[in-house]
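Asker: Please find the sequence and the predicted model below.
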Amino acid sequence: MVRAGLTAAKVTAAAADMADEAGLDKVTVSALARRLGVKDASLYSHVKNLRDLRVRIGLLGSEEMTDRIGAAVAGRAGKDALVAFADAYRQYALDHPGRYAATQMRFEPEEVAGSAGFRRSVELTYGMLRAYDLAEPDLTDAGRLLRSTFHGYIHLELGGGFGHSRDVGESWARSLDALHQVLENWPSRHEPSRHEPSRHEPSRHEPSRHDGSK
């Protein structure tokens, strides 16, 4: 029998708390059932399987983090918005490491189709970047740069990967200064990158129709 008062939302919240405390990899249906004092079968009335449970944690985390970022960047633009966005992102990850880890899973389109959090996350990111006069495909490229920088830094910080005595918060702030400079001076798409030969210089590779790949 399903425990009285148990709902999908309560199951998800309990799983998210467990992920923050013990790590996302420790969240299983059996472990959560023991935490809630019910049998495994009771949870399957609310979640399909372990994958569904972890996806729900990711969607919850995305909505919470997006709400925090949205409130932080409201009325800001340029560097102020970048710093507010980044600081809110980082602080959420530090406050809720398990939820944050779930937001970084690879999701299938149908799993996030109804998620306002994921949709708003994209809107907030692109809205902040448009203040730097970026348009596609630069918007996507810059968004990937920010995400990889934020996630890489946070992943190392959470794992104790920064052993130097330099304060990690100070290094984070300087990293944001550098990102702001990069965004303000984003390379023109008309300029050849260091990975592309100039039209006036011979290539050391055979010409190809697929961006140099063979």
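Answerer: Here it is on my side, so go on.
Asker: okay, CA-based contacts and neighbour counts for the rest of this
Answerer: OK.
Asker: Flag every buried residue along the helix ranked longest in the chain.
Answerer: In the chain, with assignment by DSSP state H, the single longest helix is helix 50-73. Under the neighbour-count criterion of 16 or more other Cα atoms under 10 Å, helix 50-73 has 53-66, 68-70, 72-73 buried.
Asker: Does anything pack onto that helix? Which helices or strands?
Answerer: Packing contacts for helix 50-73, counted by 3 or more Cα pairs under 8 Å, 6 or more residues apart in numbering; DSSP states H and E, involve helix 8-22, helix 78-95, helix 97-103, helix 116-130.
Asker: Of these, flag the one that's most buried.
Answerer: Of the helices and strands packed on helix 50-73, the one with the most neighbours on average (mean count of other Cα atoms under 10 Å) is helix 97-103, at a mean of 25.
Asker: Any chance you could list what contacts that helix?
Answerer: Applying Cα atoms under 8 Å, 6 or more residues apart in numbering, the contact partners of helix 97-103 are 16-24, 54-55, 57-62, 92-93, 158.
Asker: Got another one to weigh against that:
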Amino acid sequence: MPLKYIQQNYVKYNKGNGYICCLSDALHATPPAADVFTDNIVEGIMERTGCPGIISTVSRKLADLNRSPNGDNDLAIKEYRHALKDILEFLNIVDYDQQHLTHPFLHVSFHGMKDDHYGPYGVEIGTVRGRSCSVEIKNWFEETLTKKAKQLLPNINLIFDQKFVGNESITYHRLGDGNRYQGFGSHFHTFQIELSRTMRKEYRPQLIDIFSEIIIDFQTTCVSK
């Protein structure tokens, strides 16, 4: 059965099954200047796990959702944050009195990079050098990803927080932006996933398997413990 989306002006989203505390998104999914195949990866993960997902429906040339509000993207950012809030409320894990989440929440955001950076099997994980997640979840994610990825893709080249460390905006869901957006506190953990073009084009099934397993493990290990 095809995924059903709530369609908005800048994004479309699916709230998931109301149980899995993870968001998978593709914020540069629409041409021109699209990170091709990232939307397919997100949809595959959603279908496998039942997690919510958000996919951009406008080009980053018009409004870049992976940036701080800058005047050109303000309406798009507002819409994206509304979709995120809708998802979190559907999961019933928001404590507005304390302005934080009641359960750990994993956010994996998929992007594309050229093969030139780390070769055809390159994958870089960015956390703005640890600011978009906790130390404990960062260590767990690196260990779990490394183990699962090497099993399915022995040639994978995993890099953590070196070149594509993540845009500052991915920290806002956890820490707030210093203005009107307060974020959701220390239970919110974001990882920006930069995938080489070869990985996106040739190894989508394996990537879907790897990150679906990580999401299921997160639910079991960190949420339902």
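Answerer: Thanks, I have the structure now. In this text, all values refer to a predicted model and were calculated from it rather than measured experimentally.
Asker: Overlay them and tell me the TM-score.
Answerer: Superposed pair, TM-score by TM-score structural alignment, normalised by the length of the first structure: 0.35. Supporting alignment: 110 aligned residues with a Cα RMSD of 4.7 Å.
Asker: Report the separation between Leu179 of the first structure and Leu43 of the first structure.
Answerer: 44 Å (Cα to Cα, to the nearest Å).
Asker: So for the two, which sits in the more crowded spot?
Answerer: Just comparing Leu179 of the first structure and Leu43: by other Cα atoms under 10 Å the higher neighbour count belongs to Leu43, 23 against 19.
Asker: Please name the spatially closest residue to that one (chain neighbours excluded).
Answerer: Distance criterion Cα to Cα, 6 or more residues apart in numbering; nearest residue to Leu43 of the first structure, sequence neighbours excluded, is Ala33 at 6.8 Å.
Asker: quick one: Ala15 of the first structure from Ala86 of the first structure, how far?
Answerer: Distance, Ala15 of the first structure to Ala86 of the first structure, by Cα to Cα: 26 Å.
Asker: for Gly98 of the first structure, same thing?
Answerer: Using Cα to Cα, Gly98 of the first structure is found at 19 Å from Ala86 of the first structure.
Asker: Check Met128 of the first structure too.
Answerer: Per Cα to Cα, Met128 of the first structure is found 11 Å from Ala86 of the first structure.
Asker: One more: Ala102 of the first structure?
Answerer: 18 Å.
Asker: Same check on Ala41 of the first structure?
Answerer: For Ala41 of the first structure, the distance to Ala86 of the first structure - Cα to Cα - is 41 Å.
Asker: next one: Gly117 of the first structure
Answerer: Per Cα to Cα, Gly117 of the first structure is found 17 Å from Ala86 of the first structure.
Asker: do the same with Ala72 of the first structure
Answerer: With distances taken as Cα to Cα, Ala72 of the first structure is found 9 Å from Ala86 of the first structure.
Asker: Also Gly143 of the first structure?
Answerer: From Gly143 of the first structure to Ala86 of the first structure the distance is 12 Å (Cα to Cα).
Asker: Please apply the same query to Ala71 of the first structure.
Answerer: Going from Ala71 of the first structure to Ala86 of the first structure by Cα to Cα gives 12 Å.
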